[in-house]
Each structure stands twice: as structure tokens, then as C-alpha cells.
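Trainee: All I have is the shape, not the residue letters:
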């Protein structure tokens, strides 16, 4: 089929969650309660969130590498692909709908998902969640009016014109700069020189950024370098943070789960810890979306218990092209010469090579950044004091604290408590330390 020429779309999802080097905000008293920023979603948005969460677990499993840390934002990937899905038709649209668990046909999905995107940007004292979308287009390529209207109105995507054919590297630098700015400088040099070619006609980008202080800060003086058991069974010295406070947690089937809220209680980190250092892979393999939803519901309804919590400081950076993973998950047509994105633009158009017949997705670049440490806000300490229960001498002594010691491989996620949307998902199975115990 040498007479056919398919122009290329590149899809980008860049996400970061960073440790917050926050100081006490000048406009917030340390004794003033920090109020939760509310979010309300209707039925279509709730269905979209359920679909994104189901896709999250599918993509997580498909992209795992044995014995390695993992961290990704399937929500970001879903939003970015959703921009392309709006223009998909036929088999291309059907495969994307099934693989990504999109809940509406292409011409309705951005409208349904727009409310979800609205909840993904907020800021308050010592925390910030933001998402941003953008579409970069070849200078003279016109978008169909319906497509342009929807990505602008519902995805709030800014449209930028560049010259991929005559200045691919200049376009790459401009896009990388936008991504770096959208992630507060954490995701740099996302696109490599080979990611953009003269055949590139559109780049669809989503960026998600989260920065928040713990609702209950860790005392840096309590952080100790101690053994962390890796999946191999080897032990490596790593900094383990420690605090004693009251947390929601549950335990069943050889696993413990704990909720670690951030300031404002809009977002939480949930850690799933096996009793055995080698128990994580089986849990990951067997966990279904329904199982995960049940875990999170039960955790939300659990009573807070006095707990001694130990968890490592974490830093993970990953970059991957998800193309092959998404093909194997059931969406090959979007990446082939048979792709149909005719709902996005009509090709050829004036100025395009006459043999061009359409668009296909060439790459899905996903880069993530995770940084977790002890940092918390001063207001959180006041909240922790409020959790102390004073007992009279006649009452029974309280039960001993629950021990939650994450010194072995674990699965974790960050989710929006207001909507249930899973923002990030990962595993921590090896530390950054290079010094095994005994060396």
C-alpha cells in the first residue's frame, strides 16, 4: 500500500506528585481548620470515573516490569487518549471505547468527561491539584469545527500551531517547555528528538500535577535508616519514616490497607501491604476493579485506630511509550494505517501531500515523577492533637497500637476522595539505595 500515507498523532501524558516544601502560609493561622474543597459530579461523570478506574488497573498490570518499581497515571493517559477518541470513527472508535472503558460514543464523551476534568484542578493551603490539556497542530491543518469546539469547551485544551514539517525540533522544544511549566518543572525534556518527525501533524497532551502536605506530618527526627526487604529477598538500607497517630485501616487475606490523607482531605494515599515480602505479585495479578472498589469502600468506612506507621521515603521517575501495551490491550487499529480519525480533521487538506489519507497514533509517551518524604504543614500538627483521646482512670486501657510497617514491597495509589477518581497508581519494591546490608 505504498500509495497511502498516514500522518501521525503523538499522545503525551505527563504526571508528577511532589513532596511539598511548604512553609506556613501567611494567610492561614496554625490553629485555623483547613476546609475541604468540595466537588460534585453527576451520573455521567461518575460513570466516566468508574471507567477510568477500571482502565487504571488494566494498564497498571500490562505495564509492570518484574522486580522493578512502577508509577503511572492511567487517568492522565485516559484523558489524553480521550482527545483523540473524540475524532475516532468505526473500528478505531470501538476498540478505544472497549480498551479504555469509555462510557459514551466519541461525539458525547468529552461532554460527559468535562465535569471530571473540572474537579481535577483546585488549590488551597499547602496543596495543589492541577490538570492541563493542549493540542499542537501542523500550521495549515484545519480541525473539523465540531471537534475543535468540543476539545476547547469540555477538555479546555489550548490549541497551538507549529510547523512540524519544517521545524520539528523547534516544536519539540516548545512542547517540552509547556509540559515543564504545567508540572512545576518536574517533567523536563519529555519529548526526545525521534518522537516528532516530518509526518507528525498533531500532538495531544495531558499533564496532571499534585503537590500536597500530609494531614499528619512525619517528624524528620524519627526517620531512621533501616532494612527494606526487596522482592528478591535481599535487604537494603533505606530511610524509613515513622509516626504514631490514628488512621483508617483494614486487614484481610494476608494484606493490610491504610489511608494516609493529605491536608484538606481531598486526596489520600492508600498503601496495600502484604504480610509476606513476596506476596505482592500474586495480589497484583488477582486484583480486579471490583475487588479494589470494595477495598476502598471498606477502608473509607473503617474506624480510625491508633497506629505505629513506618513507610519509606520514595522517589520514582519513569518514561515509557505505551503504544505496544495499548495495542495488546485491544486497540491495534488506532496505531495502524487503517486508523480512522476522520472526526478530527479531513485529510488531505490544502498544503498537505496529496497521497495523505488520514491520521494514526504513532506514540503514547507517558512520563511520571514521584517524590514522597516527611513534609507536612504546621496546621496538621494541631489536627493530630485533636485526635488524642483522654481517658479517665476508671476506663479500660486502650488496646496496643496497630503496627503498619511498610519495610517490604507494597502497592499504592493516590485518589480523589471527593469523586473516587484514582489519580496515580504504583508499586514500591526496591529502594534507591545501592548499599546492601552487610557491605
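Mentor: Cool, got the structure. Computed from a predicted structure; not experimentally measured.

Trainee: drop to CA atoms for contacts and neighbour counts, all remaining ones
Mentor: Fine.

Trainee: and residue 215, what is it in contact with?
Mentor: With contact set as CA atoms under 8 Å, 6 or more residues apart in numbering, residue 215 has these partners: 260-265, 376-377, 380-381, 383.

Trainee: Equivalent analysis for residue 137, please.
Mentor: For residue 137, the contact set (CA under 8 Å, 6+ apart) comprises 159-163, 201-203.

Trainee: Out of the residues you listed, which end up buried?
Mentor: Buried by 16 or more other CA atoms under 10 Å: 162-163, 201-203, out of the contacts of residue 137.

Trainee: Use this one as the comparison:
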């Protein structure tokens, strides 16, 4: 908790907050708060920063990097989805130290893995008894992503609506006058994946066909996929994203 003077100099406070975020994320997250994000009426800003840089346990050979075609999924509409008919591949690639890993969920053509992906299914599909260590020939695009989100609506939908309500908020533990209210929550994330590993700031293979598991000899991520960076001892998901196009 740090006191800043929004009323007297909101711009100086904004620059100070942005500088702190840049330092915490090794200069990967810049300008978290835009000039219109805070003002003289701002009372409280919640800021969180996380930075991660991990090297693959088994690194990709840079000399084998090449340009290949990336296919975009065609959108189809189905009135009925058979929830048992889930087909796709899940790859887990550990980082050095083995406490952290990247999980990639790859739909096969015309399947519904992404739509069936709930937290419970994520837990079930990535259980140790469902994942089997095996040598896999992995083809994965290098990618760099940076996104920014306003989390007020998301947090409200998750049940945190009182923090944004002037009549219901209760920050009396932070201010005896209880005059604080959260006006904005901004989230910005950065992820860079290459041959050496992953840099991020905001191989076990399994082939899924109902309950019949076979290990693929090849994992080719040449169409949209979802990725997670997970802390294995606590099963905490640190980062999640969807890569859908190289453009």
C-alpha cells in the first residue's frame, strides 16, 4: 500500500505507478495506466505486476525454425454438441526446474475441445494419470502477445461488485473515513514464446478421443490453440491465452 497525491498531481502519480510496473516486469509492461485512466477525483488504484521468464527443459533447435503455413479454423454452427465427443491433443512442456510448465490445448479439425474446456475438464484432462511422458516431435510457432483489459465488468460478474459501488464499498480497514472506492482496474499481459523458452509478464503428450488415450508421435500447432503457464506444485494457472493468427 502506497499513498500518492491524485488530487494535487494525478499525472505525477500515474507516471510513478507506471514506472513501478515497468521495473517489476523488466520493462515488458509499459504505460499500464493511460493519461485518462486517473484524475484528481481518483481515490484508489489497484496495481498488480507479475513477470516470468522460463527456459525449456529441452530447447528447440533454432536452425530448424522455418516459415510454414498457419491455418485459421473455419467457423461452423452446430445445434447439438455431443459432450463426450471431445477430440484433440494436449502437450505439456516443462521449464527448467520442472516446477513450471506450458500446457497447449490443440483442437483437431472440426472438434469441440475449446468449447468443452471448463476448469473441471482442465483438471480432469491434465491429471497425472491422463498424461504420459513421451518423446514428441513438436512444431510450435514463435509468438509474442500483448493485451490490455479493463477488469471492472469481469470482476463485478465474479462477485466483486461492492468494490465499485459507492454505497456498498467498505475499505474502512485502509481508510478510517471509508471514503475509498475502486474506480478502475487495468490488466496488461505480455507473453513471448521462442526456441529458448518463454518470457511473460500479466514434454508430456496426450491425445484425447473420449477416454481412449494414445500418445502422438507429432504435435503440430499450425492452427489456433490455447496455452497455459502453470505452477505444478500448487496447480496454479499463472498465464492463459489463445493464439489464433500470426498476423
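Mentor: Received it, and whenever you're ready, just let me know what you need. Since the model is a prediction, treat every value here as computed from it, not as a measurement.

Trainee: Got a TM-score for the pair?
Mentor: TM-score of the superposed chains, computed with TM-score structural alignment, normalised by the length of structure 2, equals 0.82; 222 aligned residues with a CA RMSD of 2.3 Å.

Trainee: picking up where we left off before, closest to residue 221 of structure 1 out of the contacts of residue 215 of structure 1?
Mentor: If you rank those by distance to residue 221 of structure 1 using CA to CA, residue 376 comes first, at 13.5 Å.

Trainee: Count the residues that sit near the closest one.
Mentor: 25 (other CA atoms under 10 Å).

Trainee: Which residue ranges of structure 2 form strands?
Mentor: Secondary structure of structure 2 (DSSP state E): strands located at 52-55, 87-94, 100-107, 132-133, 137-139, 143-150, 186-193, 197-200, 204-209, 212-214, 218-220, 225-231, 236-243.

Trainee: ugh, wrong one, the stretch 51-200 of structure 1
Mentor: Taking DSSP state E, counting those that start in this stretch as the criterion, the stretch 51-200 of structure 1 carries its strands at 70-72, 122-124, 127-138, 157-162, 200-212.

Trainee: now these in TSV, with distance to residue 78 of structure 1?
Mentor: Output for the strands of the stretch 51-200 of structure 1, formatted as TSV (distance: least, CA to CA, whole Å):
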stretch	distance to residue 78 of structure 1
strand 70-72	12
strand 122-124	20
strand 127-138	12
strand 157-162	15
strand 200-212	9
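
Trainee: Nearest to residue 15 of structure 1 among these would be which one?
Mentor: Using CA to CA, the nearest of those to residue 15 of structure 1 is strand 200-212, at 4.7 Å.

Trainee: what's the closest one packed up against?
Mentor: strand 5-18, helix 74-85, strand 127-138, helix 164-182 (3 or more CA pairs under 8 Å, 6 or more residues apart in numbering; DSSP states H and E).

Trainee: Which among the ones you listed is found nearest to residue 310 of structure 1?
Mentor: Nearest to residue 310 of structure 1, of these and by CA to CA, is strand 5-18 at 19.5 Å.

Trainee: what stretch of structure 2 does the closest one fall on?
Mentor: Under TM-score structural alignment, the alignment places strand 5-18 of structure 1 onto no residue of structure 2.

Trainee: other SSEs contacting that strand?
Mentor: helix 74-85, strand 200-212, strand 356-372.

Trainee: Determine which of the ones you listed approaches residue 52 of structure 1 most closely.
Mentor: Closest approach to residue 52 of structure 1 among those (CA to CA): helix 74-85, 6.0 Å.

Trainee: that older thread, JSON lines for the strands of structure 2, including distance to residue 34 of structure 2?
Mentor: Listed next are those as JSON lines, based on distance: least, CA to CA, whole Å:
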{"stretch": "strand 52-55", "distance to residue 34 of structure 2": "24"}
{"stretch": "strand 87-94", "distance to residue 34 of structure 2": "36"}
{"stretch": "strand 100-107", "distance to residue 34 of structure 2": "31"}
{"stretch": "strand 132-133", "distance to residue 34 of structure 2": "45"}
{"stretch": "strand 137-139", "distance to residue 34 of structure 2": "38"}
{"stretch": "strand 143-150", "distance to residue 34 of structure 2": "11"}
{"stretch": "strand 186-193", "distance to residue 34 of structure 2": "10"}
{"stretch": "strand 197-200", "distance to residue 34 of structure 2": "21"}
{"stretch": "strand 204-209", "distance to residue 34 of structure 2": "41"}
{"stretch": "strand 212-214", "distance to residue 34 of structure 2": "48"}
{"stretch": "strand 218-220", "distance to residue 34 of structure 2": "39"}
{"stretch": "strand 225-231", "distance to residue 34 of structure 2": "28"}
{"stretch": "strand 236-243", "distance to residue 34 of structure 2": "23"}
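
Trainee: of those strands, which approaches residue 68 of structure 2 most closely?
Mentor: strand 137-139 (10.0 Å).

Trainee: how close does that closest one sit to structure 1?
Mentor: Following the fit onto structure 1, the mean deviation recorded for strand 137-139 of structure 2 is 0.9 Å by mean CA distance after the TM-score superposition for structure 1.

Trainee: Show where that strand falls in structure 1, residue numbers please.
Mentor: Using TM-score structural alignment, strand 137-139 of structure 2 pairs with 308-310 in structure 1.

Trainee: if we can go back for a sec, the helices and strands packed on strand 5-18 of structure 1 into a markdown table, with extra columns for distance to residue 186 of structure 1?
Mentor: Shown next, in a markdown table, are those (distance: least, CA to CA, whole Å):
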| stretch | distance to residue 186 of structure 1 |
| --- | --- |
| helix 74-85 | 16 |
| strand 200-212 | 9 |
| strand 356-372 | 7 |
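
Trainee: Tell me which of these sits nearest to residue 275 of structure 1.
Mentor: Taking CA to CA, strand 356-372 is the member of the helices and strands packed on strand 5-18 of structure 1 nearest to residue 275 of structure 1, at 22.7 Å.

Trainee: And the contacts of the match of strand 137-139 of structure 2?
Mentor: Taking CA under 8 Å, 6+ apart as the rule, stretch 308-310 of structure 1 contacts 240-245, 401-407.

Trainee: gap between residue 223 of structure 1 and residue 308 of structure 1?
Mentor: Distance, residue 223 of structure 1 to residue 308 of structure 1, using CA to CA, to the nearest Å: 13 Å.

Trainee: So which of the strands of structure 2 is nearest residue 13 of structure 2?
Mentor: strand 186-193 (15.4 Å).

Trainee: By how much does that closest one deviate from structure 1 on average?
Mentor: Mean deviation for strand 186-193 of structure 2: 0.4 Å (mean CA distance after the TM-score superposition for structure 1).
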